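1. predicted structure and sequence below. I'll ask about it afterward.
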Amino acid sequence: MGLNEFILGLNNLETITRAPGFFKYTEHTVAAHSYRVASISQVLGDIEELAGVEIDWKSLYEKSLNHDYTERFIGDIKTPVKYASKELRGMLQTVEEGMTEKFIAQEIPAEFQEIYRRRLFEGKDDTVEGEVLAIADKVDLLYESFEEIVKSNPEPVYQEMFFESVATIKEYSHRPSVVYFFEYIFPELLDQDFYGRAEFLKKLI
């Protein structure tokens, strides 16, 4: 028993479609999403650090890189299904955690097991790094959905994803990185022409 299965699992993430059935113009995989979230977390961490916040970079990189690794076990379930009820979400989480623990026990050498329990279980907590991860995850979804919007995809789900992401990010307005995001980054994202732009921007007011 070595770390072979963990590394093989990275290949699995390249074949798992993110938000299956939603994105039409650009296919997104869990592996690509994990990389983007890690990169966005790095950007947000830099902003936090410049604002005087102490960042545990090892923790931030571990959380962001591994935050969706366990989707190799159950895939990326459609959000409306995943959040249809608290009971269903709880059951899915229980299954995922059980499969993760079984994977660690069977495939990870004993001397590394506590390390991988830390890495593979829920990283979105009330630490600075956990909050930055939660923000970065939604920033990536915001960009993913906006790409479909500017390409004139008529499905309303993309605007729903976009505005839900904006609302969730704003819940972390106490973080310097969120203040910076909405002051400097977000306006640049919106500063492009696309069909229905005027009506779209009205919904942000």
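-> Structure received.

2. for the rest of this, base every contact and every neighbour count on C-alpha atoms.
-> Fine.

3. contacts only, for the residue nearest in space to the middle of the chain.
-> Residue closest to the average C-alpha location in the chain (CA atoms, centre = their mean): residue 137, at 2.8 Å. Contacts were defined as CA atoms under 8 Å, 6 or more residues apart in numbering; by that measure residue 137 touches residue 37.

4. one more: residue 67?
-> Neighbouring residues of residue 67 by CA under 8 Å, 6+ apart: 34, 119-123.

5. doesn't residue 23 make contact with residue 78?
-> No - when contacts are counted by CA atoms under 8 Å, residue 78 is not listed as touching residue 23 (11.4 Å).

6. which of the two has more neighbours?
-> Ranked by neighbour count (other CA atoms under 10 Å), residue 78 and residue 23 place residue 23 first, with 19 against 14.

7. what sits against the more buried one?
-> By CA under 8 Å, 6+ apart, the contact set of residue 23 is 145, 148.

8. in what helix or strand does it lie?
-> Assigned by DSSP states H and E, residue 23 belongs to neither a helix nor a strand.

9. relative to residue 141, how far out is it?
-> 11 Å (CA to CA, to the nearest Å).

10. still on that earlier bit, what is the nearest of the contacts of residue 67 to residue 58?
-> Taking CA to CA as the measure, residue 119 is the one of the contacts of residue 67 closest to residue 58, at 10.7 Å.

11. before we go on, here's another structure to hold up against the first:
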Amino acid sequence: MNEENYNFFAMLNRLSLIERWSLMQCRQKENVCEHSYQVAIIVQALYYIRLNKLTAVTLPQIKLDLGELLQLALLHDATEVITGDLPTPVKYYNPELKQAYKVVEDIAAQRLLALLPPELQANYRPLILTGENTAAAGTLSEQQKLNRLFIKAADKISALIKCRQEAALGNQEFAAACSKTEQRIGELQLPEADYFVQHFVRAFSMSLDDLNHAALDAESKESVILQNEYRIE
């Protein structure tokens, strides 16, 4: 019986130790593990928005796979357990630095894959080494391109939520980031992302009292206890 140990999942678990927004003064810290979960939740919503035709559909001939999207979302920043979360102003300082960082990400991806049993590496390779940072990027299928667009949109929406939450707490550090991030989401020209921003993002800045108040039905609003608890008039 082969009792060799593999470190892949133990390494991924350490994504909870990698803090995001390292150059920003944050009221509430956020780590890569939390962010990856949120991106998965958002991309699931984008999928259902598309499935239920709540917006005009982009590239309607392409059918998305929710399972594949969720897998990509959960592992979209997996290499940061090795590289760390490099701040955007550094990562995109110039084309040369951007390209160099892509090479570093590829090396990190290969290192992570090597921590898996050989039999599992083929399953995880397309989720971690997506082709974005290699010569193969030019050969991506339309399906893969749309997958990547949905993940990118969910990633930026997650960033917008963070910016809005910090701004709601009075943190002016994120004021400029809010407008820039929302602009970049619009530039993706993905109707599903625009729908999510329009209908769901504002609530992330609401207080718990306001969220609970909005969720009360007519019967609950007649409760004296809840009237006192949520200051219902």
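-> Noted; the coordinates are in hand. Treat the numbers as computed from the prediction; the structure is a model and nothing was measured.

12. thinking residue 107 of structure 1 is in contact with residue 8, fair?
-> No - in this structure residue 107 of structure 1 lies outside contact range of residue 8 using CA under 8 Å: 11.3 Å.

13. okay, the two: which has more neighbours?
-> Counted by other CA under 10 Å, residue 107 of structure 1 and residue 8 do not tie: residue 107 has more neighbours, with 16 against 10.

14. find the nearest non-adjacent residue to the counterpart of the more buried one in structure 2, please.
-> The equivalent of residue 107 of structure 1 in structure 2 is residue 115 (alignment by TM-score structural alignment). Nearest non-adjacent residue to residue 115 of structure 2, counting by CA to CA, 6 or more residues apart in numbering: residue 8, 4.8 Å away.

15. that neighbour and residue 109 touch, don't they?
-> No - between residue 8 of structure 2 and residue 109 there is no contact under CA under 8 Å: 11.0 Å.

16. relative to residue 206 of structure 2, how far out is the aligned residue in structure 2 for residue 185 of structure 1?
-> Residue 185 of structure 1 maps onto residue 200 in structure 2, with residues paired by TM-score structural alignment. Plainly put, residue 200 of structure 2 is 11 Å away from residue 206 of structure 2 if you go by CA to CA.

17. quick one: which of these two has more around it?
-> Neighbours per residue, other CA under 10 Å: of residue 200 of structure 2 and residue 206, the larger number sits with residue 206, 13 against 10.

18. related to what we said a few turns ago, and the residue nearest to the centre of structure 1, that's in a strand?
-> No - counting by DSSP: H, G, I helix; E, B strand; the rest coil, one finds residue 137 of structure 1 to be helix, located in no strand.

19. map it across to structure 2 for me.
-> Counting by TM-score structural alignment, residue 137 of structure 1 corresponds to residue 155 in structure 2.

20. over to residue 164 of structure 1?
-> Matched to structure 2 by TM-score structural alignment, residue 164 of structure 1 sits across from residue 180.

21. just confirm that match is within a strand.
-> No - Residue 180 of structure 2: not assigned to a strand; according to three-state DSSP it is helix.

22. and for it, the neighbour number?
-> Per other CA under 10 Å, the neighbour tally for residue 180 of structure 2 reads 13.
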